[in-house]
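1. okay, here's the prediction I keep looking at, along with the sequence it came from:
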Amino acid sequence: MTSDRPLTRLGFLTIGLFDEHDPAGGHENTLRMIELGEQLGFDSAWVRQRHLQHGISSPVAVLAAATQRTRRIALGTAVIPLGLENPFRLAEDLATVDVLSGGRLNPGISVGRPTHFKHIGPSLYPDTADREDFTHARVDRLLHLLRGGTASTFTGTEGIETYSERIQPYSPGLAGRVWYGAAGLSSVARAAGQGLNLLTSSVVRAEEDDDFARVQASHIRRFRELHPLGERARVSQGLVVVPTDTATAEQRARYAAYAEARLPRTREPQGPGRILFSPDLVGPAAEIADRLHGDPAFRQVDEVAFALPFTFGYEDYVQILTDIAERLAPLLGWTGPAPA
């Protein structure tokens, strides 16, 4: 069985794990992985955002560094929760990094009440925690600013300084590269209505079905039904994929144990939100390719951001990325980097 949409854009996603006592080492490894991804021909590299954990807390800053160490690969965030951000300041940062990258930034965002908000609210919004709006209005504000909308009612010259009414720098095209991380039908519909691109990951809400692949496939169909671009609307799938072709025996055993420990959570919806997790795909590239070709969601996409497991070491990631690019991706129809 082959995919309905041969793979045209190959990406990977990392959490940027680091040792609390040596954060520089982990951040450097993340940058080295992005460099390696470009060397291997990956079309995109994505970083997660984690707050108060030992993963990347400032993806925009990390990607600013990556712009100076790469020339071609697209750089994405998957995703920035806007509930912890000021859209005005975030728009400035995103536009700055897009300019530094030469137009390669792909901001991935989401909205909602921040995780553990009752614990972090006093630090995050000490005076307004009970009045903050965590709805899609935050997305509207960010898009308005990225599209060059008015940010100030004052413009002109004051003394020797000049002021703009819109965010500076302004980066044309950036707003068209914004992605939304959606796990449920309402978020999918909202993203489509706003003309955004869709990031669908290894986590969905079991609203209409208890089967992960069928739920994810329904989300993709619904998104394109509602999107102004229809079937041309961009969707990226992000499953945990670990090919083992060149792995050592020790690595294969460790990868299998990792996936086995996470398997119970994939058997039924979890918690009051009925969250469904996809099983990790671990094994030889040919076996993973067969499973993906039979996946109804994968059959509807032509770009991916395969997620790297959270807790592995740098050498493990080198092996996994190399096997993805050199062994798995060609079996999925990928022929090399997409034209700029």
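-> Looks like it arrived, so ask away.

2. CA atoms for contacts and neighbours, from now on please.
-> Fine.

3. what about the helices in this structure?
-> Counting by DSSP state H, the chain has these helices, from start to end: 23-40, 59-67, 87-101, 117-124, 137-146, 185-193, 212-226, 249-262, 285-293, 314-323, 329-331.

4. reformat those helices as CSV; add mean neighbour count.
-> Compiled in CSV, the helices of the chain are given as follows (neighbours: other CA atoms under 10 Å):
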stretch, mean neighbour count
helix 23-40, 18
helix 59-67, 21
helix 87-101, 20
helix 117-124, 13
helix 137-146, 19
helix 185-193, 19
helix 212-226, 21
helix 249-262, 14
helix 285-293, 18
helix 314-323, 18
helix 329-331, 19
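
5. which one, of those helices, ends up nearest to residue 300?
-> When the helices of the chain are compared by CA to CA, helix 212-226 sits nearest residue 300, at 7.4 Å.

6. by contact count, what packs against that closest one?
-> Applying 3 or more CA pairs under 8 Å, 6 or more residues apart in numbering; DSSP states H and E, one finds that helix 212-226 makes contact with helix 185-193, strand 203-205.

7. could you dump the ones you listed to TSV with distance to residue 156?
-> As requested, the helices and strands packed on helix 212-226 are arranged in TSV below (distance: least, CA to CA, whole Å):
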stretch	distance to residue 156
helix 185-193	35
strand 203-205	48
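
8. quick check: which of the ones you listed is nearest to residue 165?
-> Set against residue 165 and scored by CA to CA, those come closest in helix 185-193, at 26.7 Å.

9. please name the residues that touch the most centrally placed residue in the chain.
-> With distances taken as CA atoms, centre = their mean, the chain has residue 78 as the residue nearest its mean C-alpha position (2.4 Å). Under the criterion of CA atoms under 8 Å, 6 or more residues apart in numbering, the neighbours of residue 78 are 13, 46, 47, 48, 49, 107, 108, 109, 181, 199.

10. next, the one to line up against it:
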Amino acid sequence: MKKIGFLSFGHWSPSPHSQTRSAADALLQSIDLAVAAEELGADGAYFRVHHFARQLASPFPLLAAAGAKTSRIEIGTAVIDMRYENPLYMAEDAGAADLIAGGRLQLGISRGSPEQVIDGWRYFGFRPAEGETDSDMARHSAEILLDVLRGEGFARPNPRPMFPNPPGLLRLEPHSEGLRDRIWWGAGSNATAVWAAEKGMNLQSSTLKDDEDGRPFHVQQAEQIRKYREAWKAAGHAREPRISVSRSIFALTDDRDRAYFGHGNQEDDQVGFIDEKTRAIFGRSYAAEPGLLVKQLAQDEGIAEADTLLLTVPNQLGVEYNAHVIEAILTQVAPALGWR
């Protein structure tokens, strides 16, 4: 049985064709969509983080608000770019948001993707140490985050504090028990998936990855997931990991669906370069009548290997239409694939 949630990039645009014309619209509609998705029976509401863009950026106020407005659905990210994060401050924000949500936070983190500006993390006050890359910096910050989320004391207390301290070294507060096991790493390659397994993080695999052998995207993604599972088992972790994949999937059930997505423009994988050195493969989108969708998705090896499916949604089409998109998948496609 798979979990199915949505993933929103939270775009906004002043265009008259957009129903999400401001940052306030993007944030408030994100909360409303999380509430609607929970009412429809979806399992997760996930949000992407981009800096210097007309998209969702600072995740924790949104996660806390969505957590306060809902009661069951998982609230998460896919992903937070760790090149921009102070991991200790992030641990405090994450602990607070998770407590507000009652332990439902699922935090996807990663090295991030190419951004709107050159080396944007430098404007946030971060730069790699001597001999490191920005990817090294992101992984180092992730390791610090994982360490402090264990909830063990590490800071020497002031002998004359303003308020009484518990005995021993102090930890960051607020601490949310169990959050450490709900950290996911967004892996763009087989190697980083293996590294995530070794570190005890869950795995998020999106709609693109490094093109490592020229095979179709979903086949390469399935191989990535198998390598992750092998590394997890070899590391000897006590719990079972979770693995999500993202897809753009639209069931064509009415004239709106067919007008928006019924043109068959993205039925093949695409290959390109996300930077000067990295050849990437982008997975296809799915848009078809529900019966045909079931057959197509049953052949997707990446989906078959994962336990969680995140549906990327066109948030600028508004909450009502996106709720319709989610409901169509949950009611007319997912049950035939074994969901519940």
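-> Noted; the coordinates are in hand. None of these values were measured; they are calculated from a predicted model.

11. picking up where we left off before, ok, the contacts of residue 78 of structure 1 in structure 2: which stay?
-> Listed in the original numbering, the contacts of residue 78 of structure 1 still in contact in structure 2 are 13, 46, 47, 48, 49, 107, 108, 109, 181, 199 (both residues aligned by TM-score structural alignment, their matches' CA atoms under 8 Å).

12. next, work out how far apart the aligned partner of the residue nearest to the centre of structure 1 in structure 2 and residue 332 of structure 2 are.
-> Taking TM-score structural alignment, residue 78 of structure 1 has residue 78 as its aligned residue in structure 2. Distance, residue 78 of structure 2 to residue 332 of structure 2, using CA to CA, to the nearest Å: 26 Å.

13. now swap in residue 57 of structure 2 and tell me
-> The gap separating residue 57 of structure 2 from residue 332 of structure 2 is 33 Å, by CA to CA.

14. settle it for me: which of these two has more neighbours?
-> The neighbour comparison of residue 57 of structure 2 against residue 332 (other CA atoms under 10 Å) goes to residue 57, with 20 against 17.

15. from residue 84 of structure 2, how far off is the more buried one?
-> Distance from residue 57 of structure 2 to residue 84 of structure 2, by CA to CA: 11 Å.

16. follow-up on the earlier one: which of the contacts of residue 78 of structure 1 tops the neighbour count?
-> Taking other CA under 10 Å to define a neighbour, the member of the contacts of residue 78 of structure 1 with the most is residue 47, carrying 28 neighbours.

17. pretty sure that residue is touching residue 17, no?
-> No: under the criterion of CA atoms under 8 Å, residue 47 of structure 1 makes no contact with residue 17, lying 10.4 Å away.

18. map residue 296 of structure 1 across to structure 2 for me.
-> Structural alignment places residue 296 of structure 1 opposite residue 301 in structure 2 (criterion: TM-score structural alignment).

19. correct me, but its match touches residue 225?
-> No: shown here, residue 301 of structure 2 and residue 225 do not form a contact pair, counting by CA under 8 Å, at 10.1 Å.

20. circling back to that earlier point, OK, contacts around the match of residue 296 of structure 1?
-> Taking CA under 8 Å, 6+ apart as the definition, contacts of residue 301 of structure 2 comprise 218, 219, 221, 222.

21. residue in structure 2 matching residue 189 of structure 1?
-> Under the alignment by TM-score structural alignment, residue 189 of structure 1 pairs with residue 194 in structure 2.

22. now list whatever residues contact both of residue 47 and residue 17 of structure 1.
-> Both residue 47 of structure 1 and residue 17 are contacted by residue 56, under the criterion CA under 8 Å, 6+ apart.

23. and the residue mapped onto residue 9 of structure 2 from structure 1, how many neighbours?
-> Here residue 9 of structure 2 is matched to residue 15 in structure 1, going by TM-score structural alignment. When counting by other CA under 10 Å, one arrives at 22 neighbours for residue 15 of structure 1.

24. okay, the residue nearest to residue 15 of structure 1 when sequence neighbours are not counted and residue 165 of structure 1: tell me how far apart.
-> In space, and not counting its chain neighbours, residue 15 of structure 1 is closest to residue 48: 4.8 Å by CA to CA, 6 or more residues apart in numbering. Counting by CA to CA, the separation of residue 48 of structure 1 from residue 165 of structure 1 is 32 Å.

25. so residue 58 of structure 2 touches residue 49, yeah?
-> Yes: with contact defined as CA under 8 Å, residue 58 of structure 2 reaches residue 49; the gap is 7.0 Å.

26. select the longest strand from structure 2.
-> Once structure 2 is assigned using DSSP state E, the strand that runs over the most residues is strand 74-81.

27. quick one: it to structure 1 mean distance?
-> Superposed on structure 1, strand 74-81 of structure 2 shows a mean distance of 0.5 Å to its aligned residues (mean CA distance after the TM-score superposition for structure 1).

28. how about residue 86 of structure 2, what does it touch?
-> The neighbours of residue 86 of structure 2, taking CA under 8 Å, 6+ apart as the test, are residue 141.

29. and if we set it to 6 Å?
-> The contact partners of residue 86 of structure 2, taken as CA atoms under 6 Å, 6 or more residues apart in numbering, number zero.

30. same check on residue 269 of structure 1?
-> When contacts are counted by CA under 6 Å, 6+ apart, residue 269 of structure 1 touches 275, 276.

31. before we move on, back to that, was I right to think the match of residue 9 of structure 2 contacts residue 50?
-> No: checked against CA atoms under 6 Å, the pair residue 15 of structure 1 and residue 50 is beyond contact range at 7.7 Å.

32. circling back: looking at the contacts of residue 78 of structure 1, which one is closest to residue 255 of structure 1?
-> Checking these against residue 255 of structure 1 with CA to CA, the nearest one is residue 13 at 17.2 Å.

33. pretty sure that closest one is in contact with residue 307, am I right?
-> Yes: under the contact definition of CA under 6 Å, residue 13 of structure 1 touches residue 307, with a separation of 4.5 Å.

34. returning to what we had before: distance of the residue nearest to the centre of structure 1 relative to residue 165 of structure 1?
-> To residue 165 of structure 1, residue 78 of structure 1 is 29 Å away according to CA to CA.
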